[in-house]
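Engineer: sequence unavailable; structure follows:
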């Protein structure tokens, strides 16, 4: 029997491109492939270190002179509803939740296109076709679910979240909803329902992606109590959103080599024989 050494994940950096959140800035990402026998463990470990999943890739912002993007998650035990969030739940009481395997449907794609055309017509996903959409939903090497929200009376699909199930929580990879129902705050509603799912299943966190101080697109995340941000290699409660800014500084991020060296990989990495 021949044994080979375990193959550790290889990390790479994207070329700089315009930042989608803050004007006049360039973004860069540190990323690695998510594949093979260790995909589940790697996803769990790196998600706890501020990484996010996109299909079979894990990535984290690694901009040259900016560290504004902060990974965010909700501590379910520390969360409590605000008055506005209670109203959001009441406005959407007519919706029913259904969880399915990560399989794309025409109904999902139609809703996705309406959402993009209305909310993100100039975004990086604006040109996605049905095949690329199917890949986004279905190409997942880890435990994922599609959480759909439909009208109880007529069954009309109203909102969708592609959600990963981690060891310590739920990660909302991507969500979209009916743009004509903007008064119902469907994005907030889906987060509130994911908090409830996490409570029902005994999971301590709901991962929300990145919170970016100074970005109107991301400001809503700071309105959830129990929010934590990943900074300096650890998770910290977001006590005062106003205490964080998006100032640039040449020393705001560590060199790539140091960032990679400080990443904690799973204790046991699979070997082949």
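Structural biologist: Great, that's in hand. Fair warning: this is a prediction, and the values are worked out from it, not measured in the lab.

Engineer: use CA for all of it now, contacts and neighbours both
Structural biologist: OK.

Engineer: ok, residue 142 to residue 234 distance?
Structural biologist: Relative to residue 234, residue 142 is positioned 24 Å away (Cα to Cα, to the nearest Å).

Engineer: structure two is appended below for comparative analysis:
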């Protein structure tokens, strides 16, 4: 009996400044997602903490640091709190569509506004339209762009206010990258809404998880990821539900608790 795919070759990047923790260096291990079994390989790697970027799956492999922790929301046990329920009701008029992964100028202009407002000078700030098209369209797996639009008028399509590049894996949805209009005063919380919508979508499809990527203790940019409970983190013994004390302790204490 043969394996469904050949064991991949892994590579390691050179150290570079960590974008989340000042004064630290990041390093990644990665492999290519190619061939007829790319989706199966991506699923298998996703369950052990890898993320996809175009045709590559990667995960942190930093010397002397384990601060980046893979997290995923348990969709079947998720129960929105009062604030989250209010957010869903307030945006119930949005028209949400899962589109094929094809980049549009409207999406790119929204991304530019989002990056300029939320991440000026960040690693993606210099993206041009071709870079964005590559990010969206170069997917060897089952991907969609989920669009969030305001209601249309007179049969015309409404304004695009949010979008998310999403992979459907065997056990859940993986949110690769989401962005939204950060300057709509009448619709605060669009980023949270996109996550909540993915949780509800995954549950309706019978999928157990929504993968949110990496959470970094002490990074304000990552704090939002643990607002959706129950949430699991990947540790030395596999996926385990995060308890309140996990949010209040550092990476070293968390590692000791899982050992």
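Structural biologist: Arrived safely. Everything quoted here is computed from the prediction, not taken from an experiment.

Engineer: quick check: TM-score for this pair?
Structural biologist: Once the chains are laid over each other, their TM-score by TM-score structural alignment, normalised by the length of the second structure reads 0.90; 245 aligned residues with a Cα RMSD of 1.7 Å.

Engineer: rewinding a little: so between residue 142 and residue 234 of the first structure, which is more surrounded?
Structural biologist: residue 142 (20 against 11; other Cα atoms under 10 Å).

Engineer: in the stretch 151-273 of the first structure, which spans are strands?
Structural biologist: Assigned by DSSP state E, counting those that start in this stretch, the stretch 151-273 of the first structure shows strands spanning 157-166, 169-177, 205-211, 227-231, 234-237.

Engineer: turn the ones you listed into TSV, including distance to residue 7 of the first structure.
Structural biologist: Formatted as TSV, the strands of the stretch 151-273 of the first structure follow (distance: least, Cα to Cα, whole Å):
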stretch	distance to residue 7 of the first structure
strand 157-166	23
strand 169-177	26
strand 205-211	28
strand 227-231	27
strand 234-237	26
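
Engineer: which ones are touching the residue most central in space within the second structure?
Structural biologist: Nearest to the geometric centre of the second structure sits residue 175, at 3.3 Å (Cα atoms, centre = their mean). Residue 175 of the second structure is in contact with 164-167, 210-213, counting by Cα atoms under 8 Å, 6 or more residues apart in numbering.

Engineer: check residue 202 of the first structure too.
Structural biologist: Residue 202 of the first structure neighbours (Cα under 8 Å, 6+ apart): none.

Engineer: mean neighbour count, the strands of the stretch 151-273 of the first structure: which tops it?
Structural biologist: Comparing these on average neighbours per residue, with mean count of other Cα atoms under 10 Å, the densest one is strand 205-211 at a mean of 24.

Engineer: where in the second structure does that strand align, residue-wise?
Structural biologist: Per TM-score structural alignment, the counterpart of strand 205-211 of the first structure in the second structure is residues 209-215.

Engineer: where do the helices sit along the stretch 151-273 of the first structure?
Structural biologist: 186-201, 256-261 (DSSP state H, counting those that start in this stretch).

Engineer: how many neighbours does the counterpart of residue 225 of the second structure in the first structure have?
Structural biologist: Applying TM-score structural alignment, one finds that residue 225 of the second structure aligns to residue 221 in the first structure. Using other Cα under 10 Å, residue 221 of the first structure has 19 neighbouring residues.

Engineer: with the one 5 residues further on instead?
Structural biologist: Residues lying near residue 226 of the first structure (other Cα under 10 Å) number 18.

Engineer: which residues touch it?
Structural biologist: Applying Cα under 8 Å, 6+ apart, the residues near residue 226 of the first structure are 74-80, 237-238.

Engineer: would you show me how to pick out the buried ones of these in PyMOL?
Structural biologist: The following PyMOL line selects those of those that are buried, judged by 16 or more other Cα atoms under 10 Å:
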select buried, resi 74+75+76+237+238
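
Engineer: ok, the contacts of residue 226 of the first structure vs residue 126 of the first structure, which is closest?
Structural biologist: Nearest to residue 126 of the first structure out of the contacts of residue 226 of the first structure is residue 74 (Cα to Cα; 28.8 Å).

Engineer: so the closest one lies in a strand, does it not?
Structural biologist: Yes: counting by DSSP: H, G, I helix; E, B strand; the rest coil, residue 74 of the first structure is part of a strand.

Engineer: so what does it match up with in the second structure?
Structural biologist: Aligned by TM-score structural alignment, residue 74 of the first structure pairs with residue 73 of the second structure.

Engineer: could you measure from residue 170 of the first structure over to residue 76 of the first structure?
Structural biologist: In terms of Cα to Cα, residue 170 of the first structure sits 11 Å off from residue 76 of the first structure.

Engineer: about what we covered before: run the chain-centre distance for the match of strand 205-211 of the first structure.
Structural biologist: With Cα atoms, centre = their mean, to the nearest Å as the basis, stretch 209-215 of the second structure stands 6 Å off its chain's centre.

Engineer: run through who's touching that stretch.
Structural biologist: Residues outside stretch 209-215 of the second structure that contact it (Cα under 8 Å, 6+ apart): 49, 51, 67-75, 171-176, 198-199, 202-203, 222-223, 225-226.

Engineer: what do you get if the cut-off is 6 Å, keeping everything else the same?
Structural biologist: Residues from elsewhere that reach stretch 209-215 of the second structure (Cα atoms under 6 Å, 6 or more residues apart in numbering): 68-75, 172-175, 222.

Engineer: state the pair within those residues that is farthest apart.
Structural biologist: Across these (Cα to Cα), the longest gap, 22.0 Å, separates 68 and 75.

Engineer: helices of the stretch 1-150 of the first structure, start to end?
Structural biologist: All helices of the stretch 1-150 of the first structure, identified by DSSP H, counting those that start in this stretch, fall at 39-47, 83-91, 106-119, 130-138.

Engineer: quick one: residue 244 of the second structure from residue 43 of the second structure, how far?
Structural biologist: Counting by Cα to Cα, the separation of residue 244 of the second structure from residue 43 of the second structure is 29 Å.

Engineer: more neighbours: those two, which one.
Structural biologist: Using other Cα under 10 Å as the criterion, residue 244 of the second structure and residue 43 rank with residue 43 on top: 20 against 8.

Engineer: trace residue 191 of the first structure over to the second structure, please.
Structural biologist: By TM-score structural alignment, residue 191 of the first structure lines up with residue 195.
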